[in-house]
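A.B. asks: Kindly generate the corresponding structure for this input.
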Amino acid sequence: MQWGDLADQPCSFSRTMSVIGDRWTLMILRDCFMKVRRFEEFHERLGIGRSILTDRLNKLVDNEVLARVPYQQSPLRYEYRLTQKGIDLHPIIMGIVHWGDRHIAGSEGRPLLHHHTTCGHDFDPLLTCSHCGGQVDAREVTISPGPGARGDAHMPPVAGRSPARSAR
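C.D. replies: Next comes the predicted model:
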């Protein structure tokens, strides 16, 4: 499978990776959640080449993850703000951060703490069930085709489910 083919796959993970799946895009998104908005700020913080930064920002704008908003008229300059679609990526970014905090932060501990302003405490992100509110662990999840699955979609057999049910 070619990188460009990801957007056409009948899989939400593949389609998402086609938008945010490279390291520079993820670093740009991290910085967006840290309130970085201007091209020069991204360039300085990330040390990324200008053409690569332009390409990744344009891709995020084209996919409506970021909006380009003018902040200066003469000369015209823009900043990049997260759209609702972009804000909805927060759990993904926090999941990556949490994994890094747990597994590769080192003996010094977490480099950054995340503070929940509503309750006033530092927190760890948790995945919860939208139905019961309970914490979700990967070992407690099964997968089956949804309404957007195509007939040619490859669904591996799911443990504990009959092949007929998995093929639906």
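A.B. asks: From here on, just use CA atoms for contacts and neighbour counts.
C.D. replies: OK.
A.B. asks: Please enumerate the strands of this structure.
C.D. replies: The residue ranges that make up the strands of the chain, judged by DSSP state E, are 66-73, 76-82, 115-116, 121-122.
A.B. asks: among these, which is the most enclosed?
C.D. replies: Using mean count of other CA atoms under 10 Å, the stretch among these with the greatest mean number of neighbours is strand 76-82 (a mean of 17).
A.B. asks: helices and strands around it, which ones?
C.D. replies: Using 3 or more CA pairs under 8 Å, 6 or more residues apart in numbering; DSSP states H and E as the contact criterion, the neighbours of strand 76-82 among helices and strands are helix 39-46, strand 66-73.
A.B. asks: Turn the strands of the chain into CSV, columns for distance to residue 130.
C.D. replies: Written out in CSV, the entries for those read as follows (distance: least, CA to CA, whole Å):
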stretch, distance to residue 130
strand 66-73, 26
strand 76-82, 24
strand 115-116, 20
strand 121-122, 23
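A.B. asks: Nearest to residue 8, out of these?
C.D. replies: strand 66-73 (21.6 Å; CA to CA).
A.B. asks: Farthest out from the centre of this protein, which residue is that? Tell me.
C.D. replies: No residue in the chain has its C-alpha farther from the mean C-alpha position than residue 74, which lies at 34.2 Å (CA atoms, centre = their mean).
A.B. asks: To compare with the earlier structure, here is another sequence to fold:
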Amino acid sequence: MRWEELDQQPCSLSRTLAVVGDRWTLLVLRDCFLGVRRFDQFEKRLGVTRHLLADRLKKLVEHGVLVKVPYQQRPLREEYRLTERGLDLHPAIMALVSWGDRHMADERGAPIRHIHKGCGKVMRPVMVCSECAEPVGARDVRVEVGEGWQDAAGVLFTPAAR
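C.D. replies: Below you'll find the predicted structure:
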């Protein structure tokens, strides 16, 4: 499978990675969730070239993850805001942050604390079942093939047994 063909795969993860699956895009998204909105702010925080940053922002806008909103008319200046589609990436970003806090932090601990506004406590993301609200881990899920999982020839793939 070629990187350029990920969006054509019969796999939701492949299609998602085609949009958000490189390190600069993930860091742009991280900064969006931290309140960064303007091109020069992204550029300064990330230390990335203007061309690369413009490319990543354009892709996120094209896929409806971000929207450009004018904040000044003369000259026209726009900022980038998360759309509902973009906000739906929050659990994925939080899961990656949580993994990094657990496995990549140094002896000082996590660099950022996430505070739940509702209770005021430091929180960590927990995946729960949408039906019964019980916590769900990798060993708690069985995978079955869905109707959308077919290759180009129409052959239904079968997930590997575990």
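A.B. asks: Now the TM-score, please.
C.D. replies: For these two chains in superposition, a TM-score of 0.95 is obtained (TM-score structural alignment, normalised by the length of the second structure); 159 aligned residues with a CA RMSD of 1.0 Å.
A.B. asks: ok so, going back, in the second structure, what residue corresponds to the residue farthest from the centre of the first structure?
C.D. replies: Here residue 74 of the first structure is matched to residue 74 in the second structure, going by TM-score structural alignment.
A.B. asks: returning to what we had before: redo the helices and strands packed on strand 76-82 of the first structure as TSV? Include distance to residue 133 of the first structure.
C.D. replies: Shown next, in TSV, are those (distance: least, CA to CA, whole Å):
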stretch	distance to residue 133 of the first structure
helix 39-46	37
strand 66-73	30
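A.B. asks: Stretch 31-44 of the first structure: which residues count as buried?
C.D. replies: Neighbour counts over stretch 31-44 of the first structure (16 or more other CA atoms under 10 Å) mark 31, 32, 33, 36, 37, 38, 39, 42, 43 as buried.
A.B. asks: Identify the residues contacting the nearest residue to the fourth one once chain neighbours are set aside.
C.D. replies: Using CA to CA, 6 or more residues apart in numbering and skipping the chain neighbours, the partner closest in space to residue 36 of the first structure is residue 42 (6.8 Å). Residues touching residue 42 of the first structure, when contacts are defined by CA atoms under 8 Å, 6 or more residues apart in numbering, comprise 28, 31, 36, 53.
A.B. asks: Now for the aligned partner of the first one in the second structure, how many residues are close by?
C.D. replies: Matched to the second structure by TM-score structural alignment, residue 28 of the first structure sits across from residue 28. The number of residues packed near residue 28 of the second structure is 22, by other CA atoms under 10 Å.
A.B. asks: Quickly note the distance from residue 28 of the second structure to residue 16 of the second structure.
C.D. replies: Relative to residue 16 of the second structure, residue 28 of the second structure is positioned 15 Å away (CA to CA, to the nearest Å).
A.B. asks: likewise residue 85 of the second structure?
C.D. replies: With distances taken as CA to CA, residue 85 of the second structure is found 12 Å from residue 16 of the second structure.
A.B. asks: next one: residue 65 of the second structure
C.D. replies: With distances defined as CA to CA, the gap from residue 65 of the second structure to residue 16 of the second structure amounts to 11 Å.
A.B. asks: More neighbours: the two, which one.
C.D. replies: Regarding residue 65 of the second structure and residue 16, a neighbour count based on other CA under 10 Å identifies residue 65 as having more, with 22 against 12.
A.B. asks: ok, now which ones touch that one?
C.D. replies: Applying CA under 8 Å, 6+ apart, we find residue 65 of the second structure in contact with 82, 83, 84, 85, 86, 87.
A.B. asks: swap the cut-off to 7 Å and go again
C.D. replies: Residue 65 of the second structure makes contacts with 82, 83, 85, 86, as judged by CA atoms under 7 Å, 6 or more residues apart in numbering.
A.B. asks: for residue 110 of the second structure, same thing?
C.D. replies: Taking CA under 7 Å, 6+ apart as the definition of contact, the neighbours of residue 110 of the second structure are residue 101.
A.B. asks: so how far is residue 119 of the second structure from it?
C.D. replies: When CA to CA is applied, the distance between residue 110 of the second structure and residue 119 of the second structure equals 20 Å.
A.B. asks: Kindly report the same for residue 113 of the second structure.
C.D. replies: To residue 119 of the second structure, residue 113 of the second structure is 14 Å away according to CA to CA.
A.B. asks: who's more crowded, the two?
C.D. replies: It is residue 113, of residue 113 of the second structure and residue 119, that has more neighbours when counted by other CA under 10 Å, with 12 against 8.
A.B. asks: Identify the residue spatially nearest to the more buried one, adjacent ones excluded.
C.D. replies: That would be residue 122: by CA to CA, 6+ apart, it lies 6.3 Å from residue 113 of the second structure.
A.B. asks: Fine by me, we can end here.
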